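Enquirer: What shape does this take:
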Amino acid sequence: MMAFFWQRALLLSLAAAMSVYADMKLDCGTDFVTLVWREGRSRADTSFFRLGNCFPTSFSATEAVFRVDFDDCNFRRIVTGDLLMYTNDLTYSSYPDSDALAFTHPVVCAYERPEDWYPRLYPPIFNTYGFGDLVFHFGLMNADFSGPAESTTFALGSFIPIMASVEQKTHQPLLLFLEECIAATTPELQPGSALYPIITNDGCLVDSLVSRSRFEQRQKSSEIRLSLQAFRFGLGEEVFIHCKLVAWDPNGLDNSKKACHYVTEHGWEQLDNSASRNLCACCESDCKSRRVRSLASGKHGLAQKAVLGPLTITDVNS
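Expert: Predicted structure coming up:
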């Protein structure tokens, strides 16, 4: 496939407009894109750049590099007449107390439409929960999070890989959080049900205080991965994990929108930005949360409740 001349012209005009701030280079491949942003403002943290919902493939003090497929990062595919276009946004979300301003720039790759082109179909691998313009997914994964789990039975002390994600569609990049998770032996929470707290206090992984449970490093802002160490609660019974998923504007974070786990000898650590570990300070007390507001109303985010299970935890020594 060959990119059009006008597409190159568009990229050149964008680069010229941005030259006062940085130098952006875009290479549109056949089914992938390479984008390099060289930052001219020393006060900007290049780790905060996002291409759609993807974190940089690599970054340094002055450069953010993305090497990604069009199937990733929430690229929008548009087919009109003889054109096949992939569009996205390069965004910068500044952290609290930063002098650098948040901004967004369009990223576009255009090609001649192949005669035999047709949309790909992918089988679902998660439970899916639709709400408005967002679609949430929640599921058990294999050990390296590369695919769905092959079994729902886990040995006591082993890790239960869990991943949640949200399809953002045309929304701006969002951060996904597990705000609350509770284990129960019933698919519906009922008065008097025996419960085991996993995540409480608006994103505090309290189970990590007594286990090796932890949040894994994000691969995309629209995903969150949890390695949950199998516990004794509900041992040998069917166990269901009830969670509240929250997709939130990264520019509207406070101590009620966070992902914190406890690391022995280090204390509470924040998943997304070690510089903002103060957001986790309230995990030892009470994190006052704000009411979640709808994206449809132009506010900061949207929440969805989800249930995972049944799964079974067994004691290999019994």
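Enquirer: switch to C-alpha atoms for all contacts and neighbour counts from now on
Expert: Noted.
Enquirer: Which positions within stretch 172-189 qualify as buried?
Expert: 172-187 (16 or more other CA atoms under 10 Å).
Enquirer: Next, give me the two most distant ones among these.
Expert: Farthest-apart pair in those is Gln172 and Thr185; separation 37.2 Å (CA to CA).
Enquirer: tell me the contacts of the nearest residue to Ala143 once chain neighbours are set aside?
Expert: Among residues not flanking Ala143 along the chain, Pro161 sits closest, at 6.3 Å (CA to CA, 6 or more residues apart in numbering). Going by CA atoms under 8 Å, 6 or more residues apart in numbering, Pro161 touches 140-143, 145, 225-228.
Enquirer: ok, 10 Å please
Expert: By CA atoms under 10 Å, 6 or more residues apart in numbering, the residues touching Pro161 are 139-145, 148-149, 213, 215-216, 225-230.
Enquirer: sorry, back to before: which members of the buried residues of stretch 172-189 are positioned in strands?
Expert: Taking DSSP state E as the definition of strands, the buried residues of stretch 172-189 contribute 175-184.
Enquirer: Second chain to compare with the first, below:
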Amino acid sequence: MRRGGGLALGLLCWLVAEVASYTPWDFSWGARGDPSAWSWGAESHSRAVPGSQPVTVQCQEAQLVVTVHRDLFGTGRLINAADLTLGPAACKHSSLNAAHNTVTFAAGLHECGSVVQVTPDALIYRTLINYDPSPASNPLIIRTNPAVIPIECHYPRRENVSSNAIRPTWAPFSSTLSAEERLVFSLRLMNEDWSAERPFTGFQLGDILNIQAEVSTESHVPLRLFVDSCVAALSPDGDSSPHYSIIDFNGCLVDGRLDDTSSAFITPRPQEDMLRFRIDVFRFAGDTRNLIYITCHLKVTPADQAPDPQNKACSFNKARNTWVPVEGTRDICSCCETGNCEPPALSRRLNPLERWPGRRFRRDAPEGKEIEADVVIGPVLLSADPGAIGEQREGGDGAAVAVTGAGMGLVCVAVAVALAGVAVAVGITRRGCARGSAGA
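Expert: Purely as a prediction, here's the structure:
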């Protein structure tokens, strides 16, 4: 019995040694565990994504086509097609393929509440796929969580895709300098050191949004950019309810006035036609999608015009308990406290987005007046855990990007528990092997 027991113990020790020498990170998880399998980029104006992917995107000349596999989470359990919608406008699917268990959405680039962002090199159209599961047969239990999958289509600005594609953020510049001048306003979400753009996904409460406002012109007319107002909402329509004012009163960063925030403009400016500000991440109470859109009204004045109460960038300094401008004298910020920064003729208090009703920017402005435009940034997606939403990967010109990370949290927990069990078993068995060797 002693010889048989020693043989069994030796065999067990050999197995433990093999397990201990095996690298646990070599497991092949497939699409459900590999984050890169959930995100992709496509070059040129459309590219089919491999069939193993849960979401495919085609960026066509005037529309985008999104195909969603009903086995969205890779569990083998098919979701209800009616629970999927496209964009903040919640557009329904265009077709359903029962043979392949896929749901297809086809919508114009400007439809379903999509947002366009203009960068120096590209037009970026952003929207999202919403999965909002219907209640189970038993209303007391929930079997599936909602999900949001961001979608992007990139188009090079050198190729004018359509006459409508550049309208939302372009405005004419009327002045004595150039009657043909064109301005393009943009908002960009930047990384921590402001060196590059960062993804719109994966933010948590306590994080910071670094937002960079810019205006570019075809020539070199010296201009100074201001952010007149910014409103956060659950859709690109800043007038929707609920909404929250971040910047108001012609350039007062009112969000920084609250005790629990550090929101402020960044001083000094990098350049006259650029303005940076940071805001603390927040979400709307009761919003299960955990996303926000930010609509900002941008405007420019001649660079040699001194800032005034209607054209300013003011932050609240908690240490000094006073408002401080990015440039100009401090008295231009005094109206931030009273909430009335309009000139006497416009002293009536208005909602930030009601000052320019019925149009996105004011055309044919008189000489000497600022030129302005509304620009939307988003959707900014929040996640309960780091990486729960996934990482956004931007492709080249005309690229399509879709991201999700559903199920990754459970996979990580399972891996941690399994590795802990292996470590305990290895430790116990090694002690047994040591005793056996000593007894021999």
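Enquirer: what do we get in structure 1 for Tyr293 of structure 2?
Expert: Residue correspondence to structure 1 (TM-score structural alignment): Tyr293 of structure 2 is matched to Phe240.
Enquirer: okay, now its match: neighbour count?
Expert: Phe240 of structure 1 has 21 neighbouring residues, counting by other CA atoms under 10 Å.
Enquirer: buried sites along the helix or strand hosting it?
Expert: Phe240 of structure 1 belongs to strand 238-248 when elements are defined using DSSP states H and E. Within strand 238-248 of structure 1, the residues scored as buried using 16+ other CA under 10 Å are 238-248.
Enquirer: same check, this time on stretch 202-217 of structure 1
Expert: Buried residues in stretch 202-217 of structure 1, counted by 16+ other CA under 10 Å: 202-208, 211-215.
Enquirer: Ile149 of structure 2 reaches Leu291, doesn't it?
Expert: No - here Ile149 of structure 2 does not reach Leu291: they are 11.2 Å apart, not a contact under CA atoms under 10 Å.
Enquirer: Now the common contact residues for the two.
Expert: 201, 381.
Enquirer: Longest helix in structure 2, by number of residues?
Expert: helix 408-439 (DSSP state H).
Enquirer: In terms of secondary structure, what does it contact?
Expert: Helix 408-439 of structure 2 sits against helix 2-21, with contacts defined as 3 or more CA pairs under 10 Å, 6 or more residues apart in numbering; DSSP states H and E.
Enquirer: ok so, going back, from the buried residues of strand 238-248 of structure 1, which is closest to Gly157 of structure 1?
Expert: Val239 (15.2 Å).
Enquirer: And Leu183 of structure 2? What does it align with in structure 1?
Expert: Using TM-score structural alignment, Leu183 of structure 2 lines up with Leu134 in structure 1.
Enquirer: and if you look at Asn250 of structure 2?
Expert: Using TM-score structural alignment, Asn250 of structure 2 pairs with Asp202 in structure 1.
Enquirer: before we move on, what about Pro379 of structure 2?
Expert: Using TM-score structural alignment, Pro379 of structure 2 lines up with Pro310 in structure 1.
Enquirer: how close does the helix or strand hosting that match sit to structure 2?
Expert: Following DSSP H and E, one finds Pro310 of structure 1 within strand 301-314. Once the two are superposed, strand 301-314 of structure 1 sits an average of 1.0 Å from its aligned residues in structure 2 (mean CA distance after the TM-score superposition for structure 1).
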